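Student: Give me a 3D structure for the following:
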Amino acid sequence: MHKFPIDSSIPTILDALAARPNLVLSAPPGAGKTTRVPPALLSSSWAEAGRIVLLQPRRLAARAAAQRMAELMGEAVGETVGYRVRLDRRIGPKTRIESVTTGLFLRQLQGDPELNGVAAILFDEFHERSLDGDLALALALESQAGLRPDLRLLVMSATLDIAAIGALLPDSASVRSEGRSFPVETRHLGDPSGRMTERIEDRVVRAVLQAIDAEAGDALVFLPGLAEIRRAQAALEDRLPSAEVAILPLHGDLPPAEQDLALKPDPRGRRKIVLATSIAETSLTIDGIRLVIDSGEKRLPQFDPTTGMTRLTTGRVSLAAANQRRGRAGRTAPGICYRLWSEATERAFAPYDPPEILSADLAPFALELGAWGSTDPAQLALLDPPPAAPLAQARDLLHRLGALDTRHRATPHGKAMAEIGTHPRLAHMMLKSKDQGRGSLSCDLAALLSERDLVKGRRDDADLRHRLDLLHGEGGADRGARERIRRAAEAWRKQLGVALDRNPDRTAIGAVVALAYPDRLAQRRGGPGQYRLSNGKGARLAETDPLAREDFLAVAALDGDRREARIFLAAPLTLAEIEADFEAEIETVAAIAWNARSETVEAKSERRLWSLVLEERALATPSGDAVIAAMVAGIRAMGLGALPWTPEIEAFRQRIAFLRAVEGEAGGWPDLGDAALLENLEHWLAPFLTGITRRAHLARLDLRSALEALLDWKLKKRLDEAAPTHVAVPSGSRIAIDYSDPAAPVLAVRLQEMFGAVDTPRLAGGRVPVLLHLLSPARRPVQVTRDLASFWKNGYSAVRADLRGQYPKHFWPDDPLQAEPTARAKPRGSPAR
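Tutor: Below you'll find the model as predicted:
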């Protein structure tokens, strides 16, 4: 039998687990930990009465690990080694080792916290930090501490922070296995600058052709997603002879038989090129692989708690993931890994993938906690706590679905949801629909929504009814995908105990989907395809979509655009169906609001379901605070220009602004600038809006009183003293002061009226001289000054000479300080000049 690097460490592993209940095992890719450690544990005395459970994050990995172990033992799967995954299981009466997906194990653990018949749990590829993996370890540790002190827990990974995991596991040992099966050479093919202007699949195809031309052996190619795999497959099939080369996709949507084609040697002896997603990073040995071509990209789910939606983004792999991919080339022979990036770029790679708990939809996590009876994640042994905002959003959804009580523990309905083993939305949909006699239809829809869309490449067809037709028909869709969805639907029907309905009611699809997505009920607004969701967000369809003119939709899938999400899957919904299923949530409220179009306050009675207005009728406009608040909102929207300003009111504001500029905040003068007034409408204007309900009514608003009310009696008295509206000049006239520039109030007065005045008039208790605009008889400025005495002494004679020429009939004395001031051409009884 082929020897694996891990074999030399197995005695140490057995000794450690004989002495302690917990172990952390670190071994590089290709060391053999997945297939060699579980069988070795069967010889331990503590394992005699129980099974070894090997946890895998993916169905493909669980199946492949079981098949590989059975092959090495010379047995068929289902004898000593078996597996359990969704929709498939191979377990026999002699099975001692079970390769199980982590999600299924959580179901087992929730149903049997003592884990009767289980001797050890092995957490494989724990470095991936899946949400299910983190939670499974935390719950297993609680089970071990409270119910099963004899239970062994073994955490395994090729790239693992042993210290952090060891601190999490009480009384644990650690083992590090060095070496790998075969050496792997790494070659970087990327632009040293890190620029990538081509499509990634085009660069991958070029690298594949280069690699297989230069080297022997099969190739494993990592691409970010299914779309890139399809394009790369088509390009390679055009360039390579099918008689010599088999180009095989490998991803989670493939049926098991097609996945096996990629894992095993080609039956016709052809060279294999396997095009895979990150599903092939770990726990897989693909026979014949000597070459790895790594695009360096992967799909990452990102949940946005503000929208309640998850979308896939394409991002760079971590260095740990890149090393896992590299390790696929050294499983059965020496290999070469081609990386489509430069060594310089690699230095910027993150060391590890971020834990899924930090970016995932936490609704399944919160339901698992509630079903376990835990209300505080901080009490669990988690490497990273769940973020507060996504957890709160998840619990809000679960409360809305009736899954959690006020203490965040699972209700009986919530426990039944958890047992279904799918997203809480879909579990709730199936349970409620079963009670309504639509159980078979809901299982079809749950399967459709859990798998890849049957309709490919159509951006203008979001109608779920078309998907149901394809599911129950024989043409128009990928047969493998259809059969996979049918198997999933049948499995849920069996679990729920409902019979297949071969002629489901298409008209009920919207009502069924609405049960799963109450926060995504959509009401049409405006033109075709424009919708408002019940969570308050906007959403849209293409105008050509068959659903674009429906009044209501139940939306199952949409992207996470924060402004206006694009609807991918939906079904029509009627008002009667909404009222029937959400009666307890519908409320009637009086809505008083400003209507910008009619520029008036409107009062309506609205029947609302969260952000949706199901029905409205006009009410007689009431009085009171709500109307005033709506009018304030209207004024704020229209701007201050809607108020009845007059020159006198503007002058009042300017005088206040002048004194604020002179005295600063200490003076106590209010800020009457546009921004401050607009911001504080509720404080200064609202008390004067009684009886005003439309823009036209503002003409009768006492705006002067509203502004003056901001001054107490002391400020009002000081205002007239420090910033008077007029100044008396020597001629006896009262001249208005212009305060439009707070830094320089202006007194514009005819020069003749200032004869005899020695000093410049001053404001603000004598602190600020006015800026004198001395005018000609025609009221044109002839001098601007703040120093009148200086003007009489130094500038008057020149101005006098000029004015005598222009205005000969007027009196221009030699000594202005001794002359009589006048508002006329000449003082009464004065001689000719």
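Student: hey, let's count contacts and neighbours off CA atoms from now on
Tutor: Fine.
Student: For the protein, which residue occupies the most central location?
Tutor: For the chain, the residue nearest the mean C-alpha position is residue 304 (2.4 Å; C-alpha atoms, centre = their mean).
Student: thought that one was touching residue 561?
Tutor: No - at 9.6 Å, residue 304 does not count as touching residue 561 under the criterion of C-alpha atoms under 8 Å.
Student: how close does residue 796 get to residue 815?
Tutor: According to C-alpha to C-alpha, to the nearest Å, residue 796 and residue 815 sit 9 Å apart.
Student: more neighbours, those two?
Tutor: Neighbour count, other C-alpha atoms under 10 Å: between residue 796 and residue 815, residue 796 has more, with 19 against 13.
Student: Now do the SS call for that one.
Tutor: helix (DSSP: H, G, I helix; E, B strand; the rest coil).
Student: How about the contacts made by it?
Tutor: By C-alpha atoms under 8 Å, 6 or more residues apart in numbering, no residues touch residue 796.
Student: I'd like the structure of this one too, to check against the first:
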Amino acid sequence: MTKLPLPIDEVIPELKSSLDRTGTAVLLAEPGAGKTTRVPLSLLGEPWMEGQRILLLEPRRLAARSAAVYMASQLGEGVGETVGYRMRGDSRVSGKTRITVVTEGVLTRMLQQDPALIGTGLVIFDEFHERSLHADLGLALAWQSRQLLRDDLRLLVMSATLDPAPIAGLLDGAPIVQSRGRMFPVETVYTPGTPKEPLERTVDRAVRRALATHDGSVLVFLPGAREIRRVEMLLASGGLPAGVMLAPLYGALPQAEQRRAIEPAPAGRRKVVLATSIAESSLTVDGVTVVIDSGLRRTSLFSPRTGMSRLVTARAARDSADQRRGRAGRTAPGVCYRLWSEAEDRLLAARTPPEMLEADLAPLALELAAWGAAAPDELAWLDAPPPAPYARAVQLLRQLEALDAARRITAHGRHMAALGLHPRLAHMLLRARELGLGAPACALAALLEERDLLRWPAGRDADLRGRLALVLAASGRAAVPDELRRVAALARQWEQRLAFEELGGAVVPEAADDPDFEPPDGEEVASAPGTGLAAPAITPAIHTAGSSAQADLDRCCGLLVSFAYPDRIAMRRPDGRYLLRNGRGAQLLIKDSLGSEAFLAIAEVDDEGTEGRILLAASLEEEELYRHHAADITEERSAEWDVVSGTVRARIRRTFGAIVLREQPDPAPSPEQITLALLGAVAAKGVAILPWTEKARKLQERLMFLHRLSNNDWPDVSDETLAATAEVWLAPYLSGVRKRADLQALSLYNILENLLTWSQQQELNAEAPTHLHVPSGSKIQVHYDGPQAPYAAVRLQEVFGMMETPRIGFGRIPITLHLLSPASRPVQVTSDLRSFWQTTYFEVKKDLKGRYPKHYWPDDPLQATATRRVRPDGQR
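Tutor: You can find the predicted model right below:
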């Protein structure tokens, strides 16, 4: 092992002691301290490591491969001996390998295969501050394994910028070990671009300034490959100083070009490395003394509202900006140009959000189901999965047949998890294999994974079929563009993976998700790594030539997409827009080749506004929809009461989610449907649509009077309650009702009366009578509506001799009397008749005697005879 001292050496004794004593530790070490390569080699000889291996988890492929190569060189060996690596599509390990550098998805696959990780003594999570979904998941699974299965399994979390306290707390108070690192001073220069200036021009100006002002190589941080290509083109076209090389660095580049970017520049030359966030940590780009930071990052945001993810360009956080700045001081003093102002710098968020809080959680939910966890709270998390996105993920997995109704993983779901693809694409491959469409499905999966190819070469047209045909045609051809070569190589790997899974072989760790995947530069391997078994070829269903082959391809492309994105199957509306199964609207660009298709299977649609723009799709035959998605097509028989025509209108509707595939009149609706239609109309429009008579309304008012008095001993028959409970009180009377005449024949009076017991009916007549008997012998109607209810209107002469106001409602409520003149005009309103006779009557008498002199107006109304005539018999 090399004797070159590194800052991390000072804390390795403390780290060894912590791991020996507690089995866990958190190592905080600044960039350049040597933690990634020195720590695993230093721990390999510990007594507790005897006969066991170390798994070093690196978030990025390039960093994983570089770390393995460097550690092997320190031992004077080649990669694959004591030190090796595993990643998707590339594995260098042997029987003597003791340190295996793995990418994040690989660790998840290994834990799923062997939860106890037998033979592994230590798992190291490097650069944990990046907080990828797989890193958080891997730590949660490994921690549970340590708690339940392997208390001797040691866990070490390493980072340069991570706040160590929360992760130490998660690991039951793991010791925190801190190394200062070896950093040279870095000057920070703020140089924002001008308003509305394209990013590439701002970067071009900063690069030229840096080259003219400083020595050494320049590392430029850009959000993605698209921006890298634009800056590269602008710098190259404008001419660079002699001896300056341009070197792009992003995950999709071939290995040789990645190595060219990170290796030292040839003697007498320097480099301008145009990189994504891949160069933020783990990697040292030799010779860099200047960093130019665009301050931007590319991230995938998931929307629980639409169930879709979209790539966005966002402002980098403070921790990311500091990591980037530190790249300039790894080997010598440097300078960092930040392409934003100091005012903007003060507004930066402190930390980059964990991927857990922004990503599509369907892969996580499938992994947890395969692990046997019924819910995320069965594991310990630094940041738990957010409930809404996780619920949406579970809903999708049920739609993909990966989970049953109890959220347990199905056999199909286990096969999906074994493939190591996103659940959507894994489901598509498995369904395609059943139909003999393995090869085009693998090509389509590769195509949908490779975002750089998605808009090439078809421009802005959304049709996937042409792209798929290019990938299938590229298989075995040498002279194809790099982008197409990469997709074709990936497609061949998925064919092999699908073949191994069909044979029921062991899950191959290399077939795991990884953010920086690129296929190997050479031809596809003839056998699956680590098995020695020949991978049988998957015979594609598309094997004929000419127009027939194209027709078959056109037919299967949409079907395959529909397997992966069943929630995004869409039907064309009359206006040319589309309605997706999930209820969302979407539309194509004007003159898109798919614009006349009745059905589409949509692979990508943006998440902007109420209606998204369809970016990638294929036509779907209606016949294929009915054949392969029949289980999700439902036939609904419904009926509605048409208030205008007074009839029930019944329909038969065939639906696929929010899409109505067929709708036609139902000639023979069932009695139950008709009843439900009438009840629905009452609930929606109220009881006013029923055949109310005055008698029925009067009964309703009397019942409500007693209901208000009796503290609910009497039924609530208000319009609102009747509408809400029609199924209880009205439904029994709707048998045979089909049209308006049938409805009008209903007696609401009898229906309401039947709500009462026999004793209640008697009590109703006593305590809420319809009429009041007055001394004249007349029956005066009692009204129960209005603010003065109950009230009765009676001529004054008819109540002579009535000393007290009549009381009803169990003697609690006086009837308000509207006393009328002989011409039935109001003269007085009172609820206290005795007081009226004693005080007000004599003033009223004077007025009435003047206007009605022939009528009888006694001086003593309490002793007078009541009459309905002008005068009582015998009176003059």
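Student: TM-score them against each other, please.
Tutor: The TM-score (TM-score structural alignment, normalised by the length of the first structure) is 0.78; 812 aligned residues with a C-alpha RMSD of 5.3 Å.
Student: Without its sequence neighbours, what residue ends up closest to the residue nearest to the centre of the first structure?
Tutor: residue 310 (6.2 Å; C-alpha to C-alpha, 6 or more residues apart in numbering).
Student: With the second structure overlaid, how far apart is the helix or strand hosting that neighbour on average?
Tutor: Assigned by DSSP states H and E, residue 310 of the first structure belongs to strand 309-316. Following the fit onto the second structure, the mean deviation recorded for strand 309-316 of the first structure is 5.7 Å by mean C-alpha distance after the TM-score superposition for the first structure.
Student: Per the alignment, residue 104 of the first structure pairs with which residue of the second structure?
Tutor: The alignment partner of residue 104 of the first structure in the second structure, by TM-score structural alignment, is residue 106.
Student: what are the ranges of the strands in the stretch 101-250 of the first structure?
Tutor: 118-123, 152-157, 172-176, 184-188, 218-222, 245-250 (DSSP state E, counting those that start in this stretch).
Student: CSV for those, including mean neighbour count and distance to residue 135 of the first structure?
Tutor: Listed next are the strands of the stretch 101-250 of the first structure as CSV, based on neighbours: other C-alpha atoms under 10 Å; distance: least, C-alpha to C-alpha, whole Å:
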stretch, mean neighbour count, distance to residue 135 of the first structure
strand 118-123, 23, 11
strand 152-157, 23, 13
strand 172-176, 18, 19
strand 184-188, 16, 34
strand 218-222, 28, 28
strand 245-250, 22, 28
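Student: Please name whichever of the ones you listed is nearest to residue 800 of the first structure.
Tutor: Nearest to residue 800 of the first structure among these is strand 184-188; the distance by C-alpha to C-alpha comes to 90.9 Å.
Student: What is the closest one packed up against?
Tutor: helix 319-327, strand 335-339 (3 or more C-alpha pairs under 8 Å, 6 or more residues apart in numbering; DSSP states H and E).
Student: post-alignment, the longest one versus the second structure, mean distance?
Tutor: In the superposition with the second structure, the aligned residues lie an average of 4.7 Å away from helix 319-327 of the first structure, counting by mean C-alpha distance after the TM-score superposition for the first structure.
Student: could you give the angle of that helix to strand 218-222?
Tutor: 160 degrees (axes from the mean of the first three to the mean of the last three C-alpha atoms, to 10 degrees).
Student: residue contacts, the corresponding residue of the first structure for residue 751 of the second structure?
Tutor: For residue 751 of the second structure, the aligned position in the first structure is residue 706, judged by TM-score structural alignment. Going by C-alpha under 8 Å, 6+ apart, residue 706 of the first structure touches 684, 685, 688.
Student: Scan those residues and report the most crowded one.
Tutor: residue 685 (20 neighbours).
Student: Could you measure from it over to residue 649 of the first structure?
Tutor: Taking C-alpha to C-alpha, one finds residue 685 of the first structure at 14 Å from residue 649 of the first structure.
Student: can you map out the helices along the stretch 151-300 of the first structure?
Tutor: Using DSSP state H, counting those that start in this stretch, the helices of the stretch 151-300 of the first structure run over residues 162-168, 200-214, 226-239, 256-263.
Student: So what touches the last one?
Tutor: By C-alpha under 8 Å, 6+ apart, the list of residues contacting helix 256-263 of the first structure from outside reads 60, 248, 249, 250, 251, 272, 274, 285, 286, 287.
Student: Can I get the residues you listed in a markdown table including distance to residue 514 of the first structure?
Tutor: Shown next, in a markdown table, are these (distance: C-alpha to C-alpha, whole Å):
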| residue | distance to residue 514 of the first structure |
| --- | --- |
| 60 | 32 |
| 248 | 39 |
| 249 | 36 |
| 250 | 34 |
| 251 | 31 |
| 272 | 46 |
| 274 | 40 |
| 285 | 43 |
| 286 | 43 |
| 287 | 47 |
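Student: quick one: which of these is nearest residue 23 of the first structure?
Tutor: Distances from residue 23 of the first structure to the contacts of helix 256-263 of the first structure, taken by C-alpha to C-alpha, are shortest for residue 285, at 24.5 Å.
Student: My guess is that closest one contacts residue 330. True?
Tutor: No - applying C-alpha under 8 Å, one finds residue 285 of the first structure not in contact with residue 330, separated by 9.4 Å.
Student: Packing partners of the strand or helix carrying residue 672 of the second structure?
Tutor: Assigned by DSSP H and E, residue 672 of the second structure falls within helix 671-685. The criterion is 3+ C-alpha pairs under 8 Å, 6+ apart, and the helices and strands that helix 671-685 of the second structure contacts are strand 633-642, strand 647-656, helix 719-724, helix 726-729.
Student: For residue 277 of the second structure, find the nearest of the ones you listed.
Tutor: Short answer: strand 647-656, nearest of those by C-alpha to C-alpha, at 42.4 Å.
Student: compared with the first structure, how much does that closest one deviate?
Tutor: Compared with the first structure, strand 647-656 of the second structure is 5.7 Å away on average (mean C-alpha distance after the TM-score superposition for the first structure).
Student: And the next helix or strand past that strand?
Tutor: strand 659-665.
Student: mean per-residue distance, that next one to the first structure?
Tutor: Averaged out, strand 659-665 of the second structure is 6.0 Å away (mean C-alpha distance after the TM-score superposition for the first structure).
Student: what sits up against that strand?
Tutor: Residues from elsewhere that reach strand 659-665 of the second structure, judged by C-alpha under 8 Å, 6+ apart: 570-571, 579-581, 583, 649-655.
Student: chain center to that strand, what's the gap?
Tutor: How far strand 659-665 of the second structure lies from its chain's middle: 29 Å, per C-alpha atoms, centre = their mean, to the nearest Å.
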